[in-house]
Structure formats: structure tokens, C-alpha cells
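Student: Provided below for reference: sequence and predicted model.
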Amino acid sequence: MSAPSDRILAGLPGIRRATEDFYKDLHAHPELGNHEHRTASRIAELLRSAQYEVTENIGTTGVVGVMANGDGPTVLLRADMDALPVHEATGLPYASTATVTGDDGQEQPVMHACGHDVHVTCLLAFAQLMADAKDAWQGTVIALFQPSEENGDGADAMMDGGLAGLVPKPDVALAQHVLVYPAGYVGVRQGSFLSAADSLRVTLYGRGAHGSMPQAAVDPVVMAAMCVVRLQTIVSREVAATTPAVITVGSIKAGTGPNIIPDSAVIELNVRTYDDATRKQVLDAIGRCVNAEATASNAPKAPLIERLNAFPPTVNDAGVADRLDKAFRAHFGDGAHTIDLQTASEDFSRIPDTLGAPYAYWGIGGIEPDTYRKASEQGTIAQDIPVNHSPFFAPVIQPTLDTGITALTVAALAWLGNEGD
């Protein structure tokens, strides 16, 4: 008898055209975090048509579909729905031309520049295939569609919205992300996978004066410049060379004219770390450094340090990741890999951590294979292959969608079909 995943995936050719059409439509109609109303409505409609028990508006726009199919494990699979404020430059016939009015009253473009449209499409297709082949598996599927991953608040919003009381407790939680690897690639790893991320705003206070009279001022521009330089020494001189960490100052704002010394300056920075100890070490060092520079400049008051957002580290459960790795290698053969450590960040882990379930997160490729191969041979992947969040990021539809759908199926059936035992 064929494996349960093969029996389920036998239905893929029959839904492939509709799946690709859905993807194109979703790509052309992106929505920002906590505003995914059209997306969520379409998801709920399709889940109901597949006979899932559906709950909408969890947190903000979160959607969950549950299908119970006899005794067995409960597997939660998650996709994120939100897009980014990016002007699409891919030139695709289904490219987004959407704009929205921001909180400042200005129009801003919207694009699925991170591949969340791939994630939604693959999870919906998986849900349909599971509904169409219930004789091939046993247990419970939870298909969870999360808002506002990019803002880092969507997972918490769903938990605060009562998710735990709306779904059965999962035995395992799974998620995937399309990344800059050749389409057809599937990769998982044990332990640390995605970094923690902390975005900070530091306001430095000085004393304003005429540009010709610096002796009357405490110059916050100089203070900010010294902070930027000093912050770069934290990773290079305080963190072990074998421990990955990144500090990036992405914004400096100060002053209104060339001959005016302002009374404040603002720097915004982003921190990436992979474990709680390093995270605390780096954040503590940032506070120490900016306060010391303010003291050295004789600032009239201490800097204000604000956390803008924070993402937890994504640390795959060793047992879950090992089970997935075996299942992926059995099904995909040479297409299955141990993926590299990634510097991107996610809030997915807050859901299984709060629900008390082990989890694993993996990556799939989305780049046309020949394009990726040529860039790899020339050593120009970083220059020639647009990455997530780029206005040129455009996963090739196939085999990306088929791979994502297949990976979800193989992963889920490692529990629901006893293929991982």
C-alpha cells in the first residue's frame, strides 16, 4: 500500500490550477498587518467549503480551521497573512498596485514582499487535500492563519483573543517560510533557526545653541555619532566570535538646519541574537554604552531607551526537527537539506510556547532553479537574487507551491499518518 502522504498528494494535480489562481489573486491584493480582512474572509470561505470548523476574527483578523478525523495526534500548522509597505517592482502580470492610507494620512504601497502569500496558499491547499483524503490519515488538523507577523504582534493577539480555548491542545506545531533557495529545496535544522530581534529607539538629550557657538551647547549630534561607533564594538569586542549577533543602526534623526545645534537626537537600531543570555548581554551593553556617551558629553539628562518591538528566537525542538528531517529526506531525497542558521525573525514560536506544544519551523526555496544555480556558480547570489522584503522579491510559482504543499503534507503525516514512527 502507498504511503499516506502519497495517497493525499495524489489529489494535488486536480487542485493545482485553482491553487495557482488563488496565489496570483492573493499576491495582487496584499493587506498590511491586522488589516487582512479580504484575505481572512477568503480563507474562511475556502476552509468552510472543505468542511472545517472555522473561527474568524481571533485577536484581530486571525482565522483557524479545525478538522477532527478520529483518534490520533493533533497537529497545528500555521501560515502568516500580512504584507509589507513596499512598492512592488517585479513587473509580474499579477503584481500588486495596492495602496493604503497610513496613520499619518499619507498613501503607502503594499506588497507581499516576504512570501506570506505563498504560505497562505500552501496551507489552504494542504487543508483541502487533507479534507479530500480523510481515509489516509487519523487525528486532528488545526490550520491557523495568523495576522501581523511583520509587526511582531499577531501571535500574541491571537493568544490574547482566546485561541487556547478555541482549538484542541496540539501535540506539535509546524510552520514554514519561503526563502532565497532554489525552488524544490526543503530544509530544517535542530535547535536555533531564526534569531531574536529587538528594535530600539534611543533619544539623546543635549542643549541647543547657535552653530557658531558650540561652547554654549551640548551637541547631541556628536553624542549620537559617538554612540553609533561605540555600539559597533559590542559585537566585535564583547561577544565571543563563535556567538552570532548583529547590531544595526538604521536611522539617525537630528536638527533642522546647518547652523543650529539641536537639543536632541534620535537613533533607531535593530539587534539580532540567538539565545536569551546573549540577548540580555547585548541589550544591557547598549544601555551602558549610550548612557556612558551621554555622561561623557555632559548631557543634561539620561537618554531615553524605548523598545519598539521584539521577536523571540525560533528554536526548533530537537525531536520534532529530527522527525521532520527523516520524513523530508524520505520523500524529497536530494531536495531535503539541513538549512543554515537564519538572521530573520518570527513571532510564530509564541503560539506553541503558550499552548505548551513542541514545534519546528523549516524553509522552502522560491527562486527559479537555473537562475539560482547560475548566480551560485558566479558567486553573485547576494547581488543577483532579490531577498525577502525586496521590491523585486518574486517566488517562482512552480515548483514553489507544489513543494510547500508537499512539505506541509509530509510533515503533518509524520504524525497523523504514522510515517515518522
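Tutor: All right, it came through fine.

Student: make it CA atoms for all contacts and neighbour counts henceforth
Tutor: Will do.

Student: helix, strand, or coil at residue 268?
Tutor: The local conformation at residue 268, judged by DSSP: H, G, I helix; E, B strand; the rest coil, is strand.

Student: can you report how many residues lie near it?
Tutor: Counted by other CA atoms under 10 Å, the residues lying close to residue 268 total 20.

Student: ditto for residue 403
Tutor: Burial measure for residue 403: 21 neighbouring residues, criterion other CA under 10 Å.

Student: swap in residue 41?
Tutor: 15.

Student: and what of residue 330?
Tutor: Taking other CA under 10 Å as the criterion, the count of residues near residue 330 is 14.

Student: that one: which element?
Tutor: In this assignment (DSSP states H and E), residue 330 forms part of helix 318-332.

Student: which ones are touching the nearest residue to residue 331 once chain neighbours are set aside?
Tutor: For residue 331, ignoring the flanking residues on the chain, the nearest one in space by CA to CA, 6 or more residues apart in numbering is residue 410 at 7.5 Å. With contacts taken as CA atoms under 8 Å, 6 or more residues apart in numbering, residue 410 has the following neighbours: 5, 327, 328, 331.

Student: that's a helix at residue 117, yeah?
Tutor: Yes - the secondary structure assignment for residue 117 places it in a helix, going by three-state DSSP.

Student: please compare the first structure with the one that follows:
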Amino acid sequence: MTIDLAAIYRDLHAHPELSFQEHRTAGIVAEQLTALGYAVTTGIGGTGVVGVLERGTGPTVLLRADMDGLPVQEATGLEYASTARGTDADGNDVPVMHACGHDVHVTCLLGAAEVLTASDDWSGTLVVLFQPAEEWGGGAERMVEDGLYDRVPKPDVVLGQHVAPFPAGFAGLHAGVAMAAADSLDIVLDGTGGHGSRPETTVDPVYLAANVVTRLQGIVAREIAPADSAVVTVGQLHAGTKNNIIPPSARLGLSVRTLDDSVRDKVIAAIERIVKAEAKASGAPREPEFVYLERFPLTVNEPAATARTFQALQAALGEGRVLDPGAISGSEDVGVLATAAGAPLVYWFLGGFDPAMFADALRTGRLPEDVPSNHSPHFAPLIEPTLSTGVAALVAAAREWLD
């Protein structure tokens, strides 16, 4: 290979960019694809980059990688660790880190683009898509709304991968619902502020918020069937400025994960019912305000396409190195690209950590607790064999679908 993938990876890891701000990353991608001979279109959906390589008649295959980092302070101690900072959508100065491995995704797709360019054993059209703002939850949708499939060929299949905390050299692929739907919402609870010494003259939104947080835990525990799955997390609770002041309002930030659309509807309805009832019970002067933010749809791998791709991945990586991890509660927006094209999706997981850490896991089926998860400040995939495995997986999957 002429592209130094390890160098590209270290550079991307050291220079992460927040959602819809991936200008430097997009520039690197466009430069590399142009040098490889791809027809390159930039700026789709803001900072998205797409390369197209046409080689005779045959199917159109789309390979996707996401590019954005997260507002996380890196704590890996790596010599190429990020010290970058950025300005988030609210105008706050924040640290930035590739804490979810999108630097791995970009690097592997560049490597696969080079290998497939140098190969003369396929025909069809290859589309390599580098998406902004997966973490925001709207990058894929923004690209589609910006006329993605009016500007590049519509694919017959959408393929992609995500680095994950399991052994490097392995991949994980699950047919059907592979990743959860995710809903993010803010809730504003209004009270009546006053002096901390005279709570009887107020409607205390802190007390109201505390009761809401406690009561929300009963949704999964008491309203969702054991055979179903859901997660309701209160990730933020903000209220007050001083110990002896009862504030006028409180704000909660919630994240909801579900693996079935009917369960999703039930959970959202229960959240609104509980919050409104608690506000009424507290005598709140106004009904709560619900602000729905990003939403990730279910990630669904089309079964027949998944079975076909599974065989290709196993042939490339080796017998027993493609596992079925089942459905997971993480979320993705890659399915938007497939749905908009009317094409099947196949999305798999790429192992990125020292296999020695998983000796017991492969026997028991339980992941070790000392492996950092995605979004952790300690998330640091091995460079090798992660990159070479990721390139091999993308190339094998693409070749399976190209003529």
C-alpha cells in the first residue's frame, strides 16, 4: 500500500473535530481519494465527502465511514493523544477526542479504497462515503437531504463497520435489529423560586426533578415486558445557583434506547405521562416542556444480505473470527443511507483491543470490565491488527457484492 495507514490514523486521532466541523478530516480524505483516481464530491451535508470509482457494468456498492469526534478529554496517555479543543453547538469551549473510533473507520475506508482501486478483479461502481456528524445523529440525514443520491449513484447495498471493545482480528455481525433506536430529549420543569428558608412559599423544582428521576426508573422495571429491552438514562440534571435559593426551574436531559418501535412509543409516552403527573402533583405553575433532540433509527441488517456478507467476512478473516454479538443498545444513523436508497444494509463490528484481554470472554461470552467502552476517555484501539483487519473486512464485503 502507498498510503501509510498507521500515520493517517495517528494524525486523525491527534486532530479530532466535532460534528459538522470535520473540515480538516474531510480535506485529508478528499486529497487521498483524488490521488487514487476517484471522482470526488465534497461538502455534501456540510462536510461530507464521497468518492466514486466506476469500472464497467455491475452493481453499485456503498462503503461508509463516519468522521466526527466527541467532546471528551482524552486520558489514554498515548504519544499521539488529542489535546484538541473545539466549540460545541451551544458555544462552549470543550475538549475533543476520537473516543468512539471514527478515526479507525476513516483510516480503514481509505485503505479499502486503495486496495479496491489497485484490484482489477471486479466490475461495477464503488461509492466510498465519509459522513459527518454521526454522533450528532443527523449527519446521514443531512447528506440525504442535500441531494446525496442526485449527486452520486444510488447503491444496491450499503456496507459499513464500527470498531468496538472486543478482540482485534475479529468481527461481529448480527442479522435483523443490530443496534437500538435512540431518542434524546430535554425536559424543563417550572416551579416557583424563593428563599431556601421559606420553602412553603415556593414550588421547588429540585424536589420535583428528584421525584421525576426516581419515578422514571419504574418504566423499564415495571412497564416493559421482560422479553423486551429498553434503557432510560437521565444524563443531566441542572438547577439552581446558590445553596439557600430555591430556583425557578430545573432541566433534565434524557437518553432512551429501544430495540422495537412499539416499545419506543410506549417508553416515550410513559416518560411524558410521568413527568406531567409529577409536575401536577407538585403544583407546578406550568406544564413541563419537552424538547426532542436527535433521534437514531433502529439499525437493521437485512437477513439475506447479512448471511451473504457473513460468508465473505469469514473467508477473509478466518474460520471462527466472525461472531454474532446479538443486538446491542448502542445506536447509529447509517441505516438512513440504506433506507433512502431502498437498499439492504449490512453493518458489522470490528474488534480493536488486545485479544489477551478476552481470554475468559471467549469462553464465558461476557466482556471483561477493564476494556474501555466507546465514548470512554480511555478508548484506545490497537493500531494493528485493527487497521489491517478493518481494511480486509471492507474489501471482502465490497468484492462479494461487486461483479
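Tutor: Everything's here; your move. This one's a predicted model, so the numbers in the text were calculated from it and none came from an experiment.

Student: which residue is nearest the middle of structure 2?
Tutor: Centroid-nearest residue in structure 2: residue 332, 4.3 Å away (criterion: CA atoms, centre = their mean).

Student: which residue in structure 1 aligns with that residue?
Tutor: Here residue 332 of structure 2 is matched to residue 346 in structure 1, going by TM-score structural alignment.

Student: and that match, how far is that from residue 356 of structure 1?
Tutor: Noted for residue 346 of structure 1: a distance of 18 Å to residue 356 of structure 1, by CA to CA, to the nearest Å.

Student: also residue 243 of structure 1?
Tutor: 28 Å.

Student: kindly report the same for residue 339 of structure 1.
Tutor: From residue 339 of structure 1 to residue 356 of structure 1 the distance is 25 Å (CA to CA).

Student: which of the two has more neighbours?
Tutor: More neighbours surround residue 339 than the other of residue 339 of structure 1 and residue 356, with 17 against 14 (other CA under 10 Å).

Student: all strands for the stretch 151-300 of structure 1, in order.
Tutor: Using DSSP state E, counting those that start in this stretch, the strands of the stretch 151-300 of structure 1 run over 172-182, 186-188, 191-194, 196-205, 209-210, 246-254, 260-261, 264-273.

Student: same deal with the stretch 301-421 of structure 1?
Tutor: 304-311, 314-316, 336-338, 359-367.

Student: most packed of those strands?
Tutor: Each of the strands of the stretch 301-421 of structure 1 was scored by mean neighbour count; the highest is strand 359-367, a mean of 27, by mean count of other CA atoms under 10 Å.

Student: using TSV, lay out the strands of the stretch 301-421 of structure 1 together with distance to residue 42 of structure 1.
Tutor: Formatted as TSV, the entries for the strands of the stretch 301-421 of structure 1 read as follows, by distance: least, CA to CA, whole Å:
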stretch	distance to residue 42 of structure 1
strand 304-311	28
strand 314-316	29
strand 336-338	32
strand 359-367	24
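
Student: which residues touch the residue nearest to the centre of structure 2?
Tutor: With contact set as CA under 8 Å, 6+ apart, residue 332 of structure 2 has these partners: 134, 137, 179, 180, 181, 296, 297, 298, 299.

Student: swap in 10 Å and give it another go.
Tutor: Counting by CA atoms under 10 Å, 6 or more residues apart in numbering, residue 332 of structure 2 touches 134-135, 137, 140, 162, 178-182, 295-299, 347.

Student: helices of the stretch 101-250 of structure 1, residue ranges please.
Tutor: 116-132, 154-160, 163-166, 220-238 (DSSP state H, counting those that start in this stretch).
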